[in-house]
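Here is my input; please provide its structure:
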Amino acid sequence: MGKKRILFLTGDYAEDYETMVPFQMLLMVGHEVHAVCPGKQKGDKVQTAIHDFDGAQTYSEKPGHLFELNYSFDEVDPENYDAICIAGGRAPEYLRLTPRVIDLVHHFNHFNKPIAAVCHGIQILTAANVVRGRKLTAYYAVGPEVTLAGGEYMNVAATEAVVDGNLVTSPAWPGHPKWIAAFLEVLGTKIEL
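Model prediction:
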C-alpha cells in the first residue's frame, strides 16, 4: 500500500516526545501527516511538555519544544484521511471537550480506519465512547477510565503496544518503537530493509 494521509491530533501541553516523534516517524516513512489542534491554524504553535519519571509517585512535567502545526483544524474533512494518530500528555483532557474532536473519532471508528493513541490520548477515545468491548492500553492512571468506558484495560509495560483490530495503543513514549511499528502494520505500510 502506498502513501497514506494521516490526521495527527495534538494540543498545548501534549507530551513532547508523543508529539514530535510520531509526527516525524510517520513523515519519514512517506506518509502525508496533517498536525492539527482545535482553535489553531496552520503555522500556529503548540507548547509541548516533557513528562519524565524522576522517582516521584507520578511523572514530572517540564517545558518542551514549540511544535508548529502544518494544517488548520477547521479545514479538516475526515473523509480525506486514512487514519488518525492522537498524542498524549495533558492536551487530551481538554481536547476531548471539543465536540468536533469527538465527531472525528466517531468517523474513524465507524469506518474502521486505523486509530493510534498513546498515553493520555486514550482519554479522547473513552470520551468518544469507542472503546467498549475493545482491548487497549493507556498510561496506567487512565486505566480506570478505560474500564468505566467498557474497554478491557491491558496493563502492559511502557515499552509495549496493544493492537485490537484498527486500534493501536501504548502506555507512554517508551513504547514508540512497538507502537509506531504496529500502527504502520495496521496502515499496511511496508518498510524494506
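
contacts, neighbours, all on C-alpha from now
OK.

Excluding covalently adjacent residues, which one is nearest to Thr147?
Leaving aside its chain neighbours, Thr147 sits nearest to Tyr153 (6.1 Å; criterion: Cα to Cα, 6 or more residues apart in numbering).

Report the contact partners of the one you found.
Shown in contact with Tyr153 (Cα atoms under 8 Å, 6 or more residues apart in numbering): 135-138, 143-144, 146-147.

Do you have the helices of this structure handy? List them.
16-28, 91-95, 99-110, 122-127, 143-148, 176-187 (DSSP state H).

Counting neighbours, what do you get for Pro99?
When neighbours are defined as other Cα atoms under 10 Å, Pro99 has 10 of them.

how far away is it from Leu148?
20 Å (Cα to Cα, to the nearest Å).

Neighbours of Pro39, how many?
Small correction: residue 39 is Gly, not Pro. Close neighbours of Gly39, defined as other Cα under 10 Å, add up to 11.

returning to that earlier point: so which of the helices of the chain gets nearest Ala116?
helix 176-187 (6.4 Å; Cα to Cα).

For the closest one, name the packing helices and strands.
Contacts defined by 3 or more Cα pairs under 8 Å, 6 or more residues apart in numbering; DSSP states H and E place helix 176-187 against helix 16-28, strand 167-170.

In PyMOL, how would I select just the buried ones from the contacts of Tyr153?
One line in PyMOL is enough to select the buried ones among the contacts of Tyr153; burial here means 16 or more other Cα atoms under 10 Å:
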select buried, resi 135+136+137+138+143+146+147
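
Most widely separated two among the contacts of Tyr153?
Greatest spacing in the contacts of Tyr153, by Cα to Cα: Lys135 and Pro144 (13.4 Å).

To compare with the earlier structure, here is another sequence to fold:
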Amino acid sequence: MAVRKIVMLVGDYVEDYEAMVPFQMLTMVGHVVHSVCPGKKAGESVRTAIHDFEGDQTYSEKPGHNFALTASFDEIDPNAYDALVIPGGRAPEYIRLNPRVIEIVRAFAAADKPIAAVCHGQQVLVAAGVVENRLCTAYPAVRPDIERAGGKWGEVNDTFSNAYVDGNLVTAAAWPGHPEWMRKFLEVLGSKIEP
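Now for the predicted structure:
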C-alpha cells in the first residue's frame, strides 16, 4: 500500500469522534495525517465537542477531549498532500470564514485529490464552492446549504451510517457512518486492507 499524506482541517469544538477516529484509523493503516487549525501551530490543540443522538429534535452537545495538532496551519501546501479530511462539529461554521481554508479546499478539488467530509464539514465544501453537481450527504440540517450550492443530496439512512462517493469526494452524515465513510475513503485513496 502506498503511504498517503493527508491534511485534516479542524478548529475548536470540532466533533470529537469525527476528528479523533478518522485520524486514528488513517494513521493505523499507515498514512501520515497532519491535523491543522487556522491560527494554531504543531503541538497546540483544539477543544472538541461530543455530539450525540439521544432522541431530541437535534443532537446534544457535551465537552470532549483536547485534540493535538500535528502540523502548523500556516505551513500547509496542498501540493505536498495527497488528500483532505474535514470533520464536522462546530468548527466548520467558522473555519470556513478563513480565506486560506477556502484556498486549500479549492486546491484539493481543482487537483481532483480525494476529499472526505463528514457531518457539518460539508459547510466548508459549500463555502469553497466545490459541491455543484456533486452527490453528497451531510448532517440533515446542512441539506439546504448543499442544495442551494447546486449539490445533489444523498439521503441519510435511519442510523446515519451510510456514505456516498462522487469521484474524489466521499461524504457521510455523522460519526455513526465512520465504518462506511472511512472504508470508501480508503478505496478512493487506493489503500488496500487485506481481511
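
circling back: turn the helices and strands packed on helix 176-187 of structure 1 into a markdown table, including mean neighbour count.
Listed next are those as a markdown table, based on neighbours: other Cα atoms under 10 Å:
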| stretch | mean neighbour count |
| --- | --- |
| helix 16-28 | 19 |
| strand 167-170 | 28 |
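
Would you mind putting those into JSON lines with distance to Trp179 of structure 1 alongside?
Below are those laid out as JSON lines (distance: least, Cα to Cα, whole Å):
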{"stretch": "helix 16-28", "distance to Trp179 of structure 1": "9"}
{"stretch": "strand 167-170", "distance to Trp179 of structure 1": "6"}
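
wait, which of these is closest to Gly43 of structure 1?
helix 16-28 (15.3 Å).

Which elements pack onto that closest one?
Helix 16-28 of structure 1 is packed against strand 32-36, strand 45-52, strand 60-68, helix 176-187, with contacts defined by 3+ Cα pairs under 8 Å, 6+ apart.

how big is the offset of that helix relative to structure 2?
By mean Cα distance after the TM-score superposition for structure 1, the fitted helix 16-28 of structure 1 averages 0.3 Å away from its aligned residues in structure 2.

If you compare the directions of that helix and strand 32-36, what angle comes out?
Relative orientation of helix 16-28 of structure 1 versus strand 32-36 (axes from the mean of the first three to the mean of the last three Cα atoms, to 10 degrees): 150 degrees.

how big is the angle separating helix 16-28 of structure 1 from strand 45-52?
120 degrees.

roughly how far out does helix 16-28 of structure 1 sit from the chain middle?
In terms of Cα atoms, centre = their mean, to the nearest Å, the centre of helix 16-28 of structure 1 is found 10 Å from the chain centre.

So which bit of structure 2 is it matched to?
Here helix 16-28 of structure 1 aligns to structure 2 at residues 16-28, judged by TM-score structural alignment.

Any chance of CSV for the helices of structure 1, columns distance to Phe67 of structure 1?
Listed next are these as CSV, based on distance: least, Cα to Cα, whole Å:
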stretch, distance to Phe67 of structure 1
helix 16-28, 7
helix 91-95, 13
helix 99-110, 19
helix 122-127, 20
helix 143-148, 28
helix 176-187, 18
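
Next up, the contacts around the residue most central in space within structure 2.
Residue closest to the mean C-alpha point of structure 2, counted by Cα atoms, centre = their mean, is Ile86 at 2.1 Å. Counting by Cα under 8 Å, 6+ apart, Ile86 of structure 2 makes contact with 8-10, 115-118, 121-122, 124.

try 10 Å
Shown in contact with Ile86 of structure 2 (Cα atoms under 10 Å, 6 or more residues apart in numbering): 7-10, 14, 18-19, 22, 35, 92, 105, 115-125, 171.

Equivalent analysis for Gly121 of structure 2, please.
Counted by Cα under 10 Å, 6+ apart, Gly121 of structure 2 has contacts 9-10, 14-15, 18, 85-93, 95-96, 138-139, 142, 171-174.
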